[in-house]
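*Asks:* below: sequence and its predicted model.
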Amino acid sequence: MSTRRLTTAQALVVFLARQYTQRDGRRRRLIGATWGIFGHGNVAGIGQALIEHGDEMPYLQGRNEQAMVHAAVGYARQSNRLSAHAVTTSIGPGATNLVTGAALATINHLPVLLLPGDTFATRPADPVLQQLEVPHAGDVSVNDTLRPVSKYFDRVTRPEALVPAALAAMRVLADPAATGAVTLALPQDVQAEAYDWPEEFFAERVWHVRRPAPDPYELDTAAELVRAARRPLIIAGGGVHHSAAEDALRALADETGIPVAATQAGKGSLPHDHPADVGGVGHTGTATADALARKADLVIGVGTRYSDFTTASSTLFADPAVRFLNLNITGFDAHKLAAHPLVADARTGLQELARVLRGHRVDPSYETRYGQLKEGWESRVTAAFAAPRDDLPPTQAQVLGVLDTLVTDADIVINAAGSLPGDLHKLWRTRSRDQYHVEYGYSCMGYEIPAAIGVALAAPGRPVWALVGDGTYLMNPTEIVTAVQENIPVKLVILQNHGYASIGGLSESVGAERYGTAYRYREPDGTYTGAPLPVDLAANAASLGMRVLRARTLRDLREALADARTSAVPTCVYTETATADTVSGAPPAEAWWDVPVAQTATRTSAIRAREEYDRQVAARRRHL
């Protein structure tokens, strides 16, 4: 047998460079590049290997380990999960900084390969720097914190153990029903150890990304349910995008007239101007979609995991006889809400469902009804985007309105946390299948800037917008430096409202009186109700190397966003938004969300909030 002598780290890098995915006849590299921050756990292992094999594996320099994972996730999502990035870190804080990003990847079913360094497998010195000592278990390290947030985890304690571990890692990354964060913990001594590897280990491997078809019985039963329904509603989730099933969904909607609502991950499954598109659904949804959901007698979930925002904490689907039909590639999600399952790839399942439903269409009165509701909501969106004067600070909704007038179907808009996801889900007019990129499975503050870099790497030449509030910006602005270093012309929009506006609003609604949510000086009574802090986020972005455009008024904003869109360098547009009592913003929530309120309290705000909570929670039901 022919062998090749390499270190474990060198062998892993060469192996990763020769892995491919294939779907629908198209082949792509499974691991497109490796992000890395080096320390004593990986500098002499993976670091040295990336230098030695730089012609085979591109390297990307990051500034924060969590942010590197976010960038990798943005790249994977934009690549339809067919290509991913690896992330390497040292042992210790570098490794534990991966946990948040890993959770985000796994919750959103997006592939990322994590390669944290680990303590010595041979234990020549014990403990070593940054080692966690667990008195009752000598084989535990800080990397074990990654186990619950990884879809596959292995610790490679011998060079030869890399072979099965690496193959298992690739299998999970390329499996649409099992993908997420994959962790291979690499003890630093093992990384540097040489071994005679079989040449077969380095042969090109193509991992076929399957499109399983639905079971005939499940398909026939699904067709019966749809034909019997008078008020069916499709809920499109992220699986529609991951499967590239948008055309199949559109064909089904065209054939049957069934309206399509979307989760945060599924928005854009139909363009906003398609007659059957009724917008976002759930707590942050449109009045149109939520009104239809309340009266739907059949809810057809496609690639959705039914989070509490989508179901309005199990209060939205109010018809006493409502039934559920769930098309999902995972049986776990397909069976949620006591649904009839249709376990299949989203595109294949939709195509088969359209085939067996050929000739079936909902009653014309139903189409007329949701068409009228859609038209009414569009007028509310237009009103939220409008401004009586150009010389005033914009509301957050008006910022979106200006951006709405500038973008084309080439633009990609990224957000994850704060009040923006709610406004975007309700108001944004999505023009293309991948324009709307809101990470709301984990809703992780600090995701947007690094994710924009990952998306731009996967979609070169397209305008990529990262929309952030001041709270999110302060969490994780470090990858601005990476964008500047690599001259990736992302467009950053910072909305300054001096605090956690989203949580402030939630706090007020549950009787907590916006406690601890404003970025203000402390007053003598101990509350943070003084003057706003003199924080200049625009200056901060400029100090990190970005070109910065300040927009004081709506007129300024219009000019700045237009300038940023065509800029060839990383550009930031900074604006202070108007408060809600100055001009109107987005419409309020159209459905409830369960955030428990204190059952006993002395302050009036909390007492009233509990009364409202008890009224709302009474509508919750278990779908059995």
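*Replies:* Sure, I can see it. Numbers count the residues shown, from 1 in each chain.
*Asks:* please count neighbours and contacts with C-alpha atoms only from this point.
*Replies:* Will do.
*Asks:* and for His136, the neighbour number?
*Replies:* Close neighbours of His136, defined as other CA atoms under 10 Å, add up to 7.
*Asks:* and it, that's in a strand?
*Replies:* No - read with DSSP: H, G, I helix; E, B strand; the rest coil, His136 is coil and lies in no strand.
*Asks:* buried ones in stretch 187-198?
*Replies:* By neighbour count with 16 or more other CA atoms under 10 Å, stretch 187-198 contains the buried residues Pro187, Gln188, Asp189, Val190, Gln191, Ala192, Ala194, Tyr195, Trp197.
*Asks:* restricted to helices, list those.
*Replies:* Judged by DSSP state H, these include Gln188, Asp189, Val190, Gln191, Ala192 as members of helices.
*Asks:* of those residues, closest to Ala17?
*Replies:* Gln191 (17.1 Å; CA to CA).
*Asks:* that closest one touches Gly45, doesn't it?
*Replies:* Yes - at 4.9 Å, Gln191 and Gly45 qualify as touching, with contact defined as CA atoms under 8 Å.
*Asks:* one more to weigh against that first structure:
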Amino acid sequence: MATIRLTMAQALLQFLDRQYISVDGVETKFVRGVMGIFGHGNVTGIGEALERAESDLLFIQGKNEQGMVHSATAFAKQSNRKQIFACTTSIGPGALNMVTAAATATVNRIPVLLLPGDNFASRQPDPVLQQLEVTSDYTVSANDPFKAVSKYWDRIVRPEQLMTAALQAMRVLTDPAETGAVTLALPQDVQAEAYDYPEAFFEKRVHYVDRHPAATDALERAAKLLQGKKRPLIIAGGGVLYASAVQELREFAEAFAIPVAETQAGKSSLPWNHPLNVGGIGVTGTLAANLLAKEADVIIGIGTRYSDFTTASKSAFANPAVQFVNINVSAFDSSKWSGAALTCDAKLGLKALGEALHAQAYRSSYEDGEIAALKQQWDAEVDRLFTIEHEQGLTQTRALGVIQETIDPSDVIVCAAGSLPGDLHRVWRAVEPKTYHMEYGFSCMGYEVSGAFGAALAEPERGVYAMVGDGSYLMLHSELVTSLQEGRKITVLLFDNHGFQCIHNLQRGHGSDGFGNEFRYREQATGRLTGGYMPIDFAAHARSLGAKAYKAATADELKEALLLAKRETITTLIEISVVPGTNTSGYESWWNVGVPEVSSSENVRKAHLEMKERIQAARTI
């Protein structure tokens, strides 16, 4: 057998460069490149291998380990999981910085390959710089925390172990149901050890993502369950987009006159102005969708994992007779809510269920004009929200209205945390698929700027806008510099409302007077953070990094800044001053958060009783 003598790191890169994925007969090179930050744990291993590699792998220099993994995650998400980046770091703090981003990828079912450096496998020297010394188990390192947030985890302590580990990693990374973060911990000495690898290990490999059809018996059960159901509601999740099933969703909904509500991940599955699109569902949902959910006698969930935001903490579906049909490639998700499980590809599942329903002449029984009236009512509400004026300045929803009318319908908006996701889920009018890029599985603050860079890498021909609150921007904005370095323009729309106002609103909505969530100076008299707002010049900060920047405090200034930003050729930030607390809320939604039974505040005790009443009305399973 012919062999090639390579270091483990060299072999890993050569292997990754030869991996392809095939979906619907279209072959795509799977690993686009490597994002990395070098330290003593990887610079002379993977770092040297990247420097000398003769491959098509693109190396991108990260600025923060968490940020670069968010960028890689967003790249894979925007690429419909058909292409990925690997991420490499040193040991210790560099590796641990990736844990939060690894969880973000795994929760959202997005593939990302993590290659953190690790302690010396030889244990010489011992302890190495940045090594944990767990006295009860000396095999534990800073990379063990990745086990909890990875779909596959391995530590390569001998160079030949790479072969089985790499193949297992590819199995998970290309699995549409069980994908997420994959972590291969790489001891720094083993990275540099050589081995005679068989040439066959480096042959081109094509990983075929086959569309799995629904089982015949499962289809019969689902069709039987739907018989006699008069008020069905579709919940379109992210699986609709990942399966490229937007056309099948449209045809299915139209054929049986079923309204479609969307999760955060599923938004843009149908154009906002489609007659059957009733908008977001759940805690951040529209009045139209939540009213329909309350009375629905059957929910058809497509590619959704039914998070508590989608189900309004299990209170959204109030009809005691409601049942569920779940189309999902993951058996874990299709079995939820004791539903009729169609564990299959969304595209094939919708086609097959449609054929079964046609055979029994099924059609919903909504009254003539009922869905149209609800949709018209909600559209009027959005128009109102887009034009709300406030004596203290620009409202958040007014700002969103200006942005909506100014940017192009094909532009991509990226968001993740704070009050913006709720407003965007309710009011943003997505026309084209994959223009609404929301990370809300983990709602990870700091994803926005990094994610926008990743989306821009995936689709450089589209404009990409990061919508981010000031609190989230302060947590993580490092990959703004990487976007400048790589010449991939993003536009950062920074909503400055002086703090963590989303949680401030949640706090006050449950009896609190407000504590610790606004960016205020500490008052000496009270010892609390109740002084004036801290004046932070975000535009000046962006300029200091090399970006273009503008400020806007009125609707007219915002529109002008957006038009100017369009003309810029490099990353641009617009600092938008908005009045705190001018986001949306309500609309027949509820979110269960723990409210204390015992408190010195009467308002808190009252909120606790209200919570108990809502819990009693919600479903228990």
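*Replies:* Perfect, I can see it now. Quick caveat, the model's predicted, so the values are computed rather than measured.
*Asks:* as JSON lines, the buried residues of stretch 187-198 of structure 1 with distance to Ser567 of structure 1 would be great.
*Replies:* Formatted as JSON lines, the buried residues of stretch 187-198 of structure 1 follow (distance: CA to CA, whole Å):
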{"residue": "Pro187", "distance to Ser567 of structure 1": "44"}
{"residue": "Gln188", "distance to Ser567 of structure 1": "43"}
{"residue": "Asp189", "distance to Ser567 of structure 1": "46"}
{"residue": "Val190", "distance to Ser567 of structure 1": "46"}
{"residue": "Gln191", "distance to Ser567 of structure 1": "43"}
{"residue": "Ala192", "distance to Ser567 of structure 1": "44"}
{"residue": "Ala194", "distance to Ser567 of structure 1": "48"}
{"residue": "Tyr195", "distance to Ser567 of structure 1": "50"}
{"residue": "Trp197", "distance to Ser567 of structure 1": "48"}
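*Asks:* sorry, back to before: overlap in contacts, Gln191 and Gly45 of structure 1.
*Replies:* Common neighbours of Gln191 of structure 1 and Gly45 (criterion: CA atoms under 8 Å, 6 or more residues apart in numbering): Thr7, Thr8, Ala9.
*Asks:* compare these and tell me which is most surrounded.
*Replies:* Counting neighbours by other CA under 10 Å, Thr8 leads the shared contacts of Gln191 and Gly45 of structure 1 with 29 neighbours.
*Asks:* contacting residues for that residue?
*Replies:* Going by CA under 8 Å, 6+ apart, the list of residues near Thr8 of structure 1 reads Gly45, Pro159, Leu162, Val190, Gln191, Ala192, Glu193, Ala194, Tyr195.
*Asks:* and in structure 2, which of these remain?
*Replies:* Counting by both residues aligned by TM-score structural alignment, their matches' CA atoms under 8 Å, structure 2 reproduces these contacts from the contacts of Thr8 of structure 1: Pro159, Leu162, Val190, Gln191, Ala192, Glu193, Ala194, Tyr195.
*Asks:* distance of Leu562 of structure 2 from Val578 of structure 2?
*Replies:* Look at Leu562 of structure 2 and Val578 of structure 2: by CA to CA, to the nearest Å, they are 16 Å apart.
*Asks:* of these two, give the one with the bigger neighbour count.
*Replies:* Val578 (25 against 22).
*Asks:* which non-adjacent residue is nearest the more buried one?
*Replies:* Nearest-residue entry for Val578 of structure 2: Leu394, 5.0 Å, with adjacent residues in sequence omitted and distances by CA to CA, 6 or more residues apart in numbering.
*Asks:* how about the strands in the stretch 251-400 of structure 1?
*Replies:* 260-262, 277-280, 298-302, 323-328, 340-343 (DSSP state E, counting those that start in this stretch).
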